[in-house]
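Asks: Fold the following, please.
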Amino acid sequence: MIRRFIINGKHISYYSYDDMAFIEDWINTLPRRILKYKNPEELFELHLD
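Replies: Sure thing, here's the model as predicted:
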């Protein structure tokens, strides 16, 4: 999933903190079939309560 944003062969230091934060947010808010179409962020919040 990360390869959608980070090109293979390009050093990770090329990307800014904001780029990494965007990628992290995108991954954590993407609904997953294995999670019954919930996203990891929702399930994490449920387990905190």
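
Asks: Going by C-alpha atoms from here, please, whenever you check contacts or count neighbours.
Replies: Will do.

Asks: Confirm H47 sits in a strand?
Replies: No - counting by DSSP: H, G, I helix; E, B strand; the rest coil, one finds H47 to be helix, located in no strand.

Asks: the longest helix in the protein is where?
Replies: helix 17-28 (DSSP state H).

Asks: Going by neighbour count, which residues in that helix are buried?
Replies: Within helix 17-28, the residues scored as buried using 16 or more other Cα atoms under 10 Å are I23, I27.

Asks: one more to put side by side:
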Amino acid sequence: MHHTQILATLVALSSAVLMVSLWKQLLTLVLVGIVLIFCFGLYNLATIMTH
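Replies: Sure, this is the predicted structure:
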């Protein structure tokens, strides 16, 4: 293996471990983001309807 291949393998393994350990937090952040965008859209729709 070349030096860059070893480095790429280590980076891929570490990112996979981080994703597995942090998937619940990431899922929560994505869900919160979706809810915030949805609420912001509803707010904009309500302001458009009232004017």
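
Asks: Quantify their similarity with the TM-score.
Replies: The TM-score (TM-score structural alignment, normalised by the length of the first structure) is 0.38; 22 aligned residues with a Cα RMSD of 1.9 Å.

Asks: Which neighbouring elements make contact with the longest helix of the first structure?
Replies: Helices and strands touching helix 17-28 of the first structure, as assessed by 3 or more Cα pairs under 8 Å, 6 or more residues apart in numbering; DSSP states H and E, are absent.

Asks: How far away from the center of its chain is stretch 33-43 of the second structure?
Replies: 16 Å (Cα atoms, centre = their mean, to the nearest Å).

Asks: Could you measure from N44 of the second structure over to I34 of the second structure?
Replies: From N44 of the second structure across to I34 of the second structure, the span is 15 Å (Cα to Cα, to the nearest Å).

Asks: go on, T47 of the second structure?
Replies: 20 Å.

Asks: for T9 of the second structure, same thing?
Replies: Counting by Cα to Cα, the gap from T9 of the second structure to I34 of the second structure is 33 Å.
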